[in-house]
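Undergrad: here is the input, now give the coordinates:
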Amino acid sequence: MTLPSLLSLPVLNLPSFEPQLQRENDKYFIFDSLRKKFLALTPEEWVRQHWINFLIEHQGYPKGLISLEKGLKYNQLQKRTDLVVFDRTGHPYLLIECKAPEIELNQNVLQQALAYRSTLLTSFVILSNGIKHISLEFEKSQKKFIQTPNFPPSP
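TA: This next block holds a predicted model:
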């Protein structure tokens, strides 16, 4: 199913692709190739599925190293990350925090991602609303994140 004109999803600043869509009554669903099931098509899911496609089809990341909505505990609360990529030794490598396109990438979004990162200890963090992306790399010698224009290489 192609995107119907009724469904106005924004064009993202990520490579486009032809997702599998389903419509049930007035709700749309998008196929998640990693979980192998249809999920409610929300603006945030639209961004997440574009990132999955980008990582696998354009960056050569192996499907088996990508985890969606990984559960973790932070301050006694159960939280879920959007996307985590593991390196080939099984260690968390890249955390991607996805937001809906209309959500501004601000200090609150950064704090949320860094809270997740404090448990996962990834080397890279990306904040994205699908239109704007902020890529951060942890600089071990300085013990802080620096913004980088480069996308992390495949682990």
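
Undergrad: can we go C-alpha only for contacts and neighbour counts from here?
TA: OK.

Undergrad: in the chain, which spans are strands?
TA: Along the chain, counting by DSSP state E, strands occupy 21-24, 27-32, 37-40, 66-68, 71-74, 77-80, 83-86, 92-98, 124-128, 133-139, 144-147.

Undergrad: among those strands, which is the most enclosed?
TA: For the strands of the chain, average neighbour numbers computed from mean count of other CA atoms under 10 Å are highest in strand 92-98, which has a mean of 25.

Undergrad: please provide the structure for the following sequence as well, for comparison with the first:
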Amino acid sequence: MQNLNLPTYNFKLKNSENKTLIFDSIRKKYLVLTPEEWVRQHFVKYLIDQKKYPTTLIALEKQLIINNRKKRTDILIFDANGTPNIIVECKAPSIKITQDTFDQIARYNLKLKANYLIVTNGLKHFYCKMDFENETYIFLENIPDYK
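TA: The predicted model follows:
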């Protein structure tokens, strides 16, 4: 798999039926290792190891209904009260991050009302703080560490 613009981590990998699987420490199971999953697993480890977010506050591929359609957030981080705080949208490294990517995460946030949005393809990361009053977001250099 491709090197990312994130710290290097040691993941549990195994092969099954000609596919490489990666162990997801949040969901406690092996998943098919796609380029997007590679980014998701790295970003989750970054949030836990570098930003100190507790694993108990992180949900992966959380389902939500928007306009009667099932959607899934890649990574959703709750605050200590169980309120959505950060939504992370992960793309494969080969996928360019465009306005469409931001529109996608903004649609999710109409329902979730998280304080922070992150879009990453593992190579580029965009961090935003919501400004609900002005219905926009403010780009940040990084997201805050867990408090």
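
Undergrad: now the TM-score, please.
TA: The TM-score (TM-score structural alignment, normalised by the length of the second structure) is 0.96; 147 aligned residues with a CA RMSD of 1.0 Å.

Undergrad: let me have the strands of the first structure in TSV, adding distance to residue 104 of the first structure as columns.
TA: Converted to TSV, the strands of the first structure look like this (distance: least, CA to CA, whole Å):
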stretch	distance to residue 104 of the first structure
strand 21-24	27
strand 27-32	24
strand 37-40	22
strand 66-68	22
strand 71-74	23
strand 77-80	20
strand 83-86	19
strand 92-98	11
strand 124-128	9
strand 133-139	11
strand 144-147	17
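
Undergrad: residue 36 of the first structure versus residue 94 of the first structure, what's the distance?
TA: Here residue 94 of the first structure is placed at a distance of 22 Å from residue 36 of the first structure (CA to CA, to the nearest Å).

Undergrad: let me fix that: residue 110 of the first structure
TA: According to CA to CA, residue 110 of the first structure and residue 36 of the first structure sit 30 Å apart.

Undergrad: same thing with residue 152 of the first structure?
TA: Note on residue 152 of the first structure: its distance to residue 36 of the first structure, by CA to CA, is 26 Å.

Undergrad: okay, those two: which has more neighbours?
TA: residue 152 (17 against 8; other CA atoms under 10 Å).

Undergrad: with adjacent residues omitted, what lies nearest to the equivalent of the more buried one over in the second structure?
TA: Structural alignment (TM-score structural alignment) places residue 152 of the first structure against residue 144 in the second structure. Closest residue to residue 144 of the second structure apart from its sequence neighbours, by CA to CA, 6 or more residues apart in numbering: residue 51 at 7.4 Å.

Undergrad: just give the number of residues close to the one you found.
TA: Other residues within reach of residue 51 of the second structure, judged by other CA under 10 Å, total 15.

Undergrad: wait, isn't it in contact with residue 145?
TA: Yes - at 4.5 Å, residue 51 of the second structure counts as touching residue 145 under the criterion of CA atoms under 8 Å.

Undergrad: residues shared between the contacts of those two?
TA: The contact sets of residue 51 of the second structure and residue 145 do not overlap (CA atoms under 8 Å, 6 or more residues apart in numbering).

Undergrad: picking that back up, distance of the match of residue 152 of the first structure from residue 47 of the second structure?
TA: Plainly put, residue 144 of the second structure is 10 Å away from residue 47 of the second structure if you go by CA to CA.

Undergrad: give the residue farthest from the middle of the second structure.
TA: Within the second structure, residue 17 marks the point farthest from the mean C-alpha position, 27.6 Å out by CA atoms, centre = their mean.
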